[in-house]
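Peer 1: model the following, please.
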Amino acid sequence: MPAVFFFLIDVSMNAIQTGATAAACNAINQVISDLPEGPRTMVGIATFDSTIHFYNLKRALQQPLMLIVPDIQDVYTPLETDVIVQLSECRQHLELLLESIPTMFQNSKTAESCFGAAIKAAFLAMKSTGGKLLVFQSVLPSVGIGALSSREAEGRTSISAGERETNKLLQPADKTLKTMAIEFAEYQVCVDLFITSQTYVDIASVSVIPRTTGGQVYYYYPFSALSDPAKLYNDLRWNVTRPQGYEAFMRVRCSQGIQVQEYSGNFCKRIPTDIDLPGIDCDKSILVTLKHDDKMQDGSECAFQCALLYTTVYGQRRIRVTNLSLPCTNMLSNLFRAADLDTQFACFLKQAASEIPTSPLMQVREQVTNLCINILLSYRKFCATVSSSGQLILPEALKLLPLYTLGLIKSPGLRNDGRVDDRSFWINYVSSLPTPSAIPLVYPRMIAIHDLISKEDGSLIPPIIPLSSEHVSDEGIYLLENGEDALVYIGGLASSSTVQQLFGFSSIDEVHSQLVLQQYDNPLSKKFNDVVNEIRRQRCSYLRLKLCKKGDPSGLLFFSYMVEDKTASGPSYVEFLVHIHRQIQMKMS
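Peer 2: A predicted model of the protein is given here:
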């Protein structure tokens, strides 16, 4: 299978006016030189509003030729060939076209979007080759195949509107897009979705396509033409350059006595034993639930094998085999000693996310808390040396489990407030999240940046501060990041010279939330840039930066991440530990 990259860009009125179309074209233009070199690399491009516009990129033409597909109920591709061509052949045409698209549509008054029809038409063009379809979308798909209506009744997402209604909004509106996605997966087309919106776009419905085809959803809300183009470019660049493969199949096998119960993640499943991955990359994880249906001998070993067959971007067919052999034990204390908190918590997180669309939030929060209680109860009952019942005893390897459980309960996915799209994105983000990213998502990292210079201790990133408001001083400036977003909080009494050195504002009153990080000519600014760049490197994510200040809604946003404080969305950490301890004591008695 050749490496095919097809770009599909929303050019509806809203996308043009907010600068989303220009940001997408600019990002694609910069990324073209990062696509894999060689004669096998092919590209195609189309734009859409209420109709679909393909472009003939054949070199013989003076300039790219636009071909319009007006029928958005029964779509087709206008040309069998020349819509997807070798990159080496059409590079100049492509660059020219990307520069002119925003101006070509600048006076557009078309507010509609035929998203479903456009991806179907792009798929028809890619059907014979397979490949990556990268879609930039700004508004709710409103016409053509898979059109959606604005289900979110003017943002009424509170519990009073009825749990059942809210749950319905977290599930796809109908089966149209899912049926399409299964067909895409069959022909090895992997779809990535870049959502650059300022309104509701029904992520619950549109995300079905990336989830079924091994792709990913990127979400820039509310899209800002000032601060988001840099993140859009970096996300796109990492998307096409990261280690990845196409047309993959995966199967997990285990030794006798154990069997695979289910797989979960971003893939398509047509037969019980294998999963199909039109695209697989280094940022995806797949959760495999096992069940054991036979007795294991103490001291014997049980084995697991994961085999992944895939094609590289350079067209080599490879198989990657991972083997694991683990000792069986009937000593529960051995199990607790070898527990892997990150992996165990990643499973918790994924299971909770998969429950949210169909269960009341209160129930999911209770399930999560009970899981934590039952694990600690088992340890107390079967492993702990007898001590006074007044003590809360935690296994060494899992001693932070209650803290992360509390973080999960207070996360955007499980809080009662918030927009439907934000929750849908959170659920979707979690479904393929790699294990190292699970804990930062619910318990972000917070560091002080006002004294970066004075506290040189050899490490680039300063010590981590607990997420409690008692550690946030009014004179300080702090950075908080969860692997996806980064908030910079400026205390009400922060020194104006420090604010000036870091952000170039002469006073705190000038601070506005859109932050484009710049390096100013002073040691503090340089150090701060180094720290942010190191975090971006660690996370493989550009991080969307937002400035927050005291006495402002953005300040409330920052404090909503203080997991250890008592908030509207849950108890303080101390109260939570007391609750867990009480439950364990009740179950022991």
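Peer 1: okay, CA-based contacts and neighbour counts for the rest of this
Peer 2: Noted.
Peer 1: so where do the helices sit in the stretch 51-200 of the chain?
Peer 2: Counting by DSSP state H, counting those that start in this stretch, the stretch 51-200 of the chain has helices at residues 87-104, 115-126, 163-169, 176-186.
Peer 1: so which of these is the most surrounded?
Peer 2: Most buried of those, by mean neighbour count (mean count of other CA atoms under 10 Å): helix 115-126, with a mean of 26.
Peer 1: what about the residue nearest to residue 317 when sequence neighbours are not counted, distance to residue 253?
Peer 2: Spatially, and ignoring its direct neighbours in sequence, residue 317 is nearest to residue 311 (4.4 Å; CA to CA, 6 or more residues apart in numbering). Distance of residue 311 to residue 253, given as CA to CA, to the nearest Å: 21 Å.
Peer 1: what does residue 284 give?
Peer 2: Counting by CA to CA, the gap from residue 284 to residue 253 is 20 Å.
Peer 1: between the two, which one's more packed in?
Peer 2: residue 284 (18 against 15; other CA atoms under 10 Å).
Peer 1: in a strand, that one, correct?
Peer 2: No. Per DSSP: H, G, I helix; E, B strand; the rest coil, residue 284 lies outside any strand segment and is coil.
Peer 1: for it, give me its contacts.
Peer 2: Residue 284 makes contacts with 266, 432, 433, 434, as judged by CA atoms under 8 Å, 6 or more residues apart in numbering.
Peer 1: I have a second one here; can you model it like the first so I can compare?
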Amino acid sequence: MEQLKDEDYLRCNICTCIIKIPKNFLRPEDLEKRPDLNTGSYDIKAGQEYQMRPPMAPAYFFMIDVSSKSEGILSIMGQIIKDMILEDKFNNRTLFGFITYDTSIHLYNFNSKLKSPQMYVLTDDNEMPTREDYMFNLQDSKDIIVAFLNQLDRLFPKPQLKSTQFMSALNLVQKIMQDNGGKLIILTSSPIKELNVAENQKSSQYHFQPTNNILKQVCDKMHLNYICPSIFIVQSGFNNVGTLNQLVKYLNGDMFYYDDPITYSQKFYYDFYAVLRREYTWESVFRIRLSIGWKIKSVYGNYTVKNADLLNVTCTEDQKVLMYELELNQPRAPYDNLYVQTALLYTSTNGERRIRVHNICIPISNSIKTIYSQIDQSCLAISLYKIALSQLNIAKDAKDCIQTKDFLIAATRSISKNCQFYKEPLDFLHSYMLGIMKSQTLNYNYDQQSVLTDHMNYLRSIYQYLNVDELVTYIVPQLYNISDLKEQECVYDDNGYFIYPQSISLVLEEVSNGGLLLMDCGYCLILFICKIHDENQMADIFGQQYQNMNLIEDNLYSNSKNLINDKLYFLIQELRNNKYTKYVPLYIVKQGSKTQWEELFFQNLIYDDFNRHYRMGYNQFVQYIG
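Peer 2: Below you'll find the predicted structure:
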């Protein structure tokens, strides 16, 4: 707000309305309790007018595929939930419910008056259950739920390796949850018959886009009930991830995909635990307001439009990103600043209806040179990438990848020419854009039903909500020379902040120099042992018999007295902790081993021309851009 010369009035910087200053604004006796008058960002209790219904209770409903024996998964899931219940990690208002499904659907009654949980097998002749029958307050039914979790992995000893009742189970869950809403946690593995691709439809577009809109139709109901999914997919052939992603896209959900049989159980443990531990904003909606002369052109991310400019982003949390593209539609707008106000209306875990507000003032300039001198190059590149991915999401087939690449090249050339004219170097932008052009998602054909197609569609899904700093590592990996760590690196400073080592260039020359290199590729870490290395140092890190050892992470820290081992351990943990998925696997690779991870390592040396999908080095790319 701007106080006018006549001190009795304020003008809103957003809508320009002029109001008389309320008396309690001038000299409020409780100023220290009025963050809305003291700071640009605040979180306050919402008024009664924002409560259309009583605040919902936190709710977790588990929809579990038991049709295939995913070794250890049910045991891990049951153990994590049980431990968190016994440690009182959930609010005392929390509701719980479970469905398991294979060729049948099984519901569970946890009424506190029962001595043991009751399984109810749903058939076509059964009467549809009500929410009261299958969602229970955790505190009231704690003992009986724990008893169920103790036997979860033993309930289905002979899995039915067939197509499942996924859609029937999902529709049933929607009806059970509709009065309250909450977090829907889905575990799926076997093929979903309703999502299968017919033989006469096996063209590339049916792997690039959703097979059908069955899930989108369910989303139209679920978003009104504030239901948000987290989907855990254990790979078993072609799972049609591109179609399952509709649940993620329209319901502000997230997805976890496991296609490595060696690491998937450990990865699942950390992912599942993180999903249950996150602090969510329940039944939340979001909007932004802009000053006069500006409008919202596009929004990128996972959401559903509730009405006008109001987005449904239920169960959102601090690691997910929405990107807004704004447009100046009145070039002669009367202000030198752009004012933005964001507002998130939500229910807290404790049952309070609250509003979280951020106000920001962004200077406007007519000087192109000033604008380019202030650009965050990584943010600019990722913004262009997200726009390109959104074009792919509405493309008809994989051939549209070519047009998407043309868009990225044209944008890079335009920016580069302006930078040259105004003598503002944007060297890093070329690196980021080269990494984007070499990215897997833009260079895959999507022409087959395969695990690789599912993996690519999984990446396209998570790219929609990952933050800039994390997504950058997927296109321009970070490379560290572990053999040359300094004393002051990979330690925590006096304020508790981690000091990262200086990253090195993504070129073959660094490999030729030898040593031990760690590459952060976003979804995995690669510890690369160059042909030229210090034998004594390798023995210190891996042990004296490292030449004959199975080089896995479990054997990495065998020499705990070695300082470099501690530094490497802390670095790996920090890289993992900063990611949305809390466990990225570490692959230890010897140069010359000719494994898929060695191939990935060399393809990620993006400044050279090793990437077979985009054979262009950095210097060639800069010349090509012009």
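Peer 1: can you tell me the SS state at the residue nearest to residue 317 of structure 1?
Peer 2: Once three-state DSSP is applied, residue 311 of structure 1 turns out strand.
Peer 1: to which residue of structure 2 is it aligned?
Peer 2: Under the alignment (TM-score structural alignment), residue 311 of structure 1 pairs with residue 347 in structure 2.
Peer 1: what do you get for residue 276 of structure 1?
Peer 2: Per TM-score structural alignment, residue 276 of structure 1 is aligned with residue 312.
Peer 1: just residue 94 of structure 1 next, same as before
Peer 2: Match for residue 94 of structure 1 (TM-score structural alignment): residue 145.
Peer 1: skipping adjacent residues, who's closest to that match in space?
Peer 2: Closest to residue 145 of structure 2 by CA to CA, 6+ apart is residue 110, at 6.3 Å.
Peer 1: thought residue 140 was touching that neighbour, still the case?
Peer 2: No. Under the criterion of CA atoms under 8 Å, residue 110 of structure 2 makes no contact with residue 140, lying 9.2 Å away.
Peer 1: identify the residues contacting the residue nearest to residue 317 of structure 1.
Peer 2: Shown in contact with residue 311 of structure 1 (CA under 8 Å, 6+ apart): 1, 245, 246, 247, 248, 317, 318.
Peer 1: would you quantify the distance from it to residue 529 of structure 1?
Peer 2: For residue 311 of structure 1, the distance to residue 529 of structure 1 equals 38 Å [CA to CA].
Peer 1: do residue 336 of structure 1 as well
Peer 2: Taking CA to CA, one finds residue 336 of structure 1 at 41 Å from residue 529 of structure 1.
Peer 1: which stretch of helix or strand covers the closest residue to residue 513 of structure 1 other than its chain neighbours?
Peer 2: Leaving aside its sequence neighbours, residue 513 of structure 1 sits nearest to residue 547 (CA to CA, 6+ apart; 4.5 Å). Assigned by DSSP states H and E, residue 547 of structure 1 belongs to strand 544-549.
Peer 1: in the helix or strand following that strand, what counts as buried?
Peer 2: Per DSSP H and E, strand 544-549 of structure 1 leads on to helix 553-559 as the next helix or strand towards the C-terminus. Counting neighbours by 16 or more other CA atoms under 10 Å, one finds that the buried residues in helix 553-559 of structure 1 are 554, 555, 558, 559.
Peer 1: so which elements touch helix 553-559 of structure 1?
Peer 2: strand 485-490, strand 544-549 (3 or more CA pairs under 8 Å, 6 or more residues apart in numbering; DSSP states H and E).
Peer 1: now those in a markdown table, with distance to residue 519 of structure 1 and mean neighbour count?
Peer 2: Shown next, in a markdown table, are these (distance: least, CA to CA, whole Å; neighbours: other CA atoms under 10 Å):
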| stretch | distance to residue 519 of structure 1 | mean neighbour count |
| --- | --- | --- |
| strand 485-490 | 16 | 23 |
| strand 544-549 | 14 | 22 |
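Peer 1: closest to residue 121 of structure 1 out of the ones you listed?
Peer 2: strand 544-549 (32.3 Å; CA to CA).
Peer 1: what span of structure 2 is that closest one aligned with?
Peer 2: Against structure 2, strand 544-549 of structure 1 falls on residues 585-590 (TM-score structural alignment).
Peer 1: kindly report the same for stretch 347-356 of structure 1.
Peer 2: With TM-score structural alignment as the criterion, stretch 347-356 of structure 1 aligns to 383-392.
Peer 1: average offset between the matching stretch and structure 1?
Peer 2: Average distance, stretch 383-392 of structure 2 versus aligned residues of structure 1 after superposition (mean CA distance after the TM-score superposition for structure 1): 1.4 Å.
Peer 1: run through who's touching that stretch.
Peer 2: Counting by CA under 8 Å, 6+ apart, 300, 323, 400, 401, 404, 405, 407, 408, 436, 460, 463, 464 sit against stretch 383-392 of structure 2.
Peer 1: how close does the fourth one get to residue 437 of structure 2?
Peer 2: It stands for residue 401 of structure 2. For residue 401 of structure 2 relative to residue 437 of structure 2 (CA to CA), the value is 10 Å.
Peer 1: the residue nearest the centre of structure 1: which element?
Peer 2: Note on structure 1: the residue nearest the mean C-alpha position is residue 429, at 3.4 Å, using CA atoms, centre = their mean. In this structure, residue 429 of structure 1 sits in helix 420-431 according to DSSP H and E.
Peer 1: what range in structure 2 matches that helix?
Peer 2: Mapping helix 420-431 of structure 1 onto structure 2 (TM-score structural alignment) gives residues 453-464.
Peer 1: so what touches the matching stretch?
Peer 2: Under CA under 8 Å, 6+ apart, the answer for stretch 453-464 of structure 2 is 207-208, 238-242, 245, 248-249, 254-257, 259, 300-302, 321, 386, 389, 440-441, 444, 446-447, 471.
Peer 1: those residues, buried ones only, as a ChimeraX selection?
Peer 2: To isolate the buried members of these in ChimeraX, using 16+ other CA under 10 Å:
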select :207,208,238,239,240,241,242,245,248,249,254,255,256,257,259,300,301,302,321,386,389,440,441,446,447,471
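Peer 1: list the ones among the contacts of stretch 453-464 of structure 2 that fall in helices.
Peer 2: Those of the contacts of stretch 453-464 of structure 2 mapping onto helices are 207, 208, 241, 242, 245, 248, 249, 386, 389, 440, 441, 471, per DSSP state H.
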